[in-house]
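>>> Pasted the sequence and its predicted model underneath.
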Amino acid sequence: MGSCQMNCCANKTGEIASKETKKNEVDLEDPDPNDYDDKENSVSSVQQQQQQVSETPRQNNKEREKFQVDNESMSMKKNLEPQSVKEVSITYLNCTERQKFDPIQLDKGAIYEGEWLLGKRDGNGKQQWPDGSCYEGQWKDDKSCGWGKLIHADGDVYEGEWQNDKANGKGVYVHINGARYEGDWVDDRQDGIGIEVWPDGAKYEGEYKTGKKNGKGILLFADGSRYEGTFVDNEIDGYGTYQWPDQRIYTGQWRRNKMHGHGQVTWPDGRKYIGEYLEDKKHGRGSFEWGDGRKYEGIWVNGKQQGIGVYYMSNGEKKYGEWKDGIKKRWLEAEEIEQYLQQNAQNQKQQ
């Protein structure tokens, strides 16, 4: 008889956000409207304000990292080996109608008690293995088939539909720690539509394929974060929307549980970033807008502005500047701006 697996993928510890997470929240506070004025008094103040723009909203990354780890925390249990009858008496072989007989020991030590038909377990019956595992339910042609309940030696329980000694159809798997999966099964693996919940309150509802989250789904984290989108082999991957408890929202591309590709982040106070990401950091071309109308457009490297960019003041004034590691080094002169614009036009034609 086959055994069942269930992958736990949410935070089991329910930890409070780390100090690093809290620091990132502060880094994302709205910068002073005079960040980029020519009246900047010191490099340190500029650096501090620039950092507030460049930081990626990484709160609860640890939650997503735990999701990745916990997905692999439960491996498939060793299949319960099929058992055959040591010796079948003439009474068992000759019964052409289902009959219940006394318990009988099978070749590898398991004991079966239930109905028989033509020398095979068929009908309702209960089988216990030497390691303490126990299956009780329906049988057909010497295999578990129909509705049944399997209690593993370690306390995990599967109850549902069976075919050919494996979980097939609808069923519920409850882990000894309280984690629970209810949904579709194919050959002992989650396959189809299912719902998975964990003791800390985390929950996944969506598609599965060959025992892993694959396709569209909704994942609710224990801390209140929410992701809706696509999954690949138990990981957030493809396109989806992630919402933090503080109502920040990222919509865009993902790869292996990280923001990766083109996406957009919005803040409740009106701030917005639209552009490219590389492993959870702004990387490539992107624009950052403040709620008061200010805006930066340019290149980002590892989460910080880099190179020549355009800065729009809240009064509509447009200025060109040069940034390095998230810090504005200088404003461009008129001649330099003209050269920059010409180079940009040539690059666009070549594309």
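Structure received. Residues are numbered from 1 along each chain as shown.
>>> Could you use CA atoms for every contact and neighbour count after this?
Will do.
>>> Excluding sequence neighbours, find me the nearest residue to Gln99.
Leaving aside its sequence neighbours, Gln99 sits nearest to Glu115 (C-alpha to C-alpha, 6 or more residues apart in numbering; 5.1 Å).
>>> give me the number of residues near the one you found?
Residues near Glu115, counting by other C-alpha atoms under 10 Å, number 22.
>>> same deal with Val186?
Counted by other C-alpha under 10 Å, the residues lying close to Val186 total 18.
>>> ok, structure two:
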Amino acid sequence: MANKIIPVIMSGGSGTRLWPLSIPTAPKQFHALATPNTMIQETALRLVGNDYLAPVAICGTGHCNLVNEQLAAINKTPRLVILEPFGRNTAAVAAMAALSGREIDPEALVLLVPADHVITKPDAFHAAVVTASETARTRIVTFGIKAAHPETGFGYIERGEPLSDGIFAIKKFWEKPNLETAQRYVQGGQHDWNAGIFLFSPQVMLEELSLYAPEVLAACKDAYDKAGRDGAIIHLDEEAFGQVPSISIDYAVMENTSRSAVVPCDIGWADVGGFAELWRLGEKDAHANHVTGEAILIDAENCLVHNSGPVVSIIGLSDIMVISTPSGILVAPIARAQDVKLAAEAAKQRKGR
């Protein structure tokens, strides 16, 4: 690959559907869930080779030490760590990625990746990046995950006309569908899951932001220009950053621009959005139980145990999850995994009182 690439790792997720494992002070990207390394470490480790420059991390102010410590532990010290005083959605992150990319090397491409995804086929991911690299000189490229089944929890990207081998224009972005619509998408073969991974030239992203989200770009540039700097750490100006509209990059740019493209790929992707996905990805015993930590299981099957405290015992139960951490204990059917965020919100309110 002739193009140099700056990996920019988005580490702003809260992971409320993984409470009490994922908490505000240490959300899911800082935990080892599906692999021995933490999710942010796995993200950095798959972006290696002569083509990739040192990564940039964008995170909340309170996670600065975690980011630096965990990346340093795998010898992936970031080139920059950009600290957001508060969250302002992914359009702001894309703007900061483009601004920092232009500062580091305006001729390089930016690969904007979430810190909390699993990719089990890193070679296939790298191949997709190689495929996209020349197109990313003039377009914002996103990576569509070939739909393995009718999934109602993801947005979809509908392919348009072919631009070159393996690269398509984007016809339309679709919100999370109902099951019937998702089945139609999969059967039609023209819709891919939207993974929120982007490859672009800093200049192209800045030009499209200036056209379709000028308020986002102006406020982000102001916050970046006024930022305090402490070595590699950039403290975005809080007052200026407070003027940034909170909007996703999909709504702000991707649904409007004519300079977009999608590369459909099969990279073993999962977003680990909840405990059901964690159970699906994890190694299991002969009774389909996935256990992390000390546990005793008697006549139990299809269970998920994630324990960082005293031994957990399960007797005669199936299809449940037990999550035991110093922050709390969760017991629920795996089928109710999407409702964990309700418990997270209740715990937050209780703590506030």
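Structure received. Here the structure is a predicted model, which is why all the values come from computation and not from measurement.
>>> Provide the TM-score value for the superposition.
After superposition, the two chains reach a TM-score (TM-score structural alignment, normalised by the length of structure 1) of 0.21; 127 aligned residues with a C-alpha RMSD of 6.9 Å.
>>> any idea how far the residue nearest to Gln99 of structure 1 is from Gln51 of structure 1?
As judged by C-alpha to C-alpha, to the nearest Å, Glu115 of structure 1 and Gln51 of structure 1 stand 73 Å apart.
>>> same question, Gly148 of structure 1
Gly148 of structure 1 is 59 Å from Gln51 of structure 1, by C-alpha to C-alpha.
>>> Please enumerate the strands of the stretch 201-350 of structure 2.
With DSSP state E, counting those that start in this stretch as the criterion, the stretch 201-350 of structure 2 has strands at 228-230, 233-235, 260-265, 269-270, 290-292, 295-298, 304-307, 312-315, 320-325, 328-333.
>>> any chance you could map the helices in the stretch 51-200 of structure 2?
Taking DSSP state H, counting those that start in this stretch, the helices of the stretch 51-200 of structure 2 run over residues 64-72, 89-104, 122-133, 179-188.
>>> Export these to a markdown table and append columns for distance to Glu345 of structure 2.
Listed next are the helices of the stretch 51-200 of structure 2 as a markdown table, based on distance: least, C-alpha to C-alpha, whole Å:
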| stretch | distance to Glu345 of structure 2 |
| --- | --- |
| helix 64-72 | 23 |
| helix 89-104 | 20 |
| helix 122-133 | 35 |
| helix 179-188 | 27 |
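>>> right, so the ones you listed: which one is the most enclosed?
The highest average neighbour count among the helices of the stretch 51-200 of structure 2, using mean count of other C-alpha atoms under 10 Å, belongs to helix 89-104 at a mean of 22.
>>> elements contacting it?
Helices and strands touching helix 89-104 of structure 2, by 3 or more C-alpha pairs under 8 Å, 6 or more residues apart in numbering; DSSP states H and E, are strand 5-11, strand 109-114, helix 202-212, helix 214-225, helix 249.
>>> Which one of those lies nearest to Val312 of structure 2?
strand 5-11 (31.3 Å; C-alpha to C-alpha).
>>> can you give me the helices in the stretch 201-350 of structure 1?
334-350.
>>> show me the contacts for Gly284 of structure 1.
Neighbouring residues of Gly284 of structure 1 by C-alpha atoms under 8 Å, 6 or more residues apart in numbering: Gly275, Glu276, Tyr277, Ile299, Trp300, Val301.
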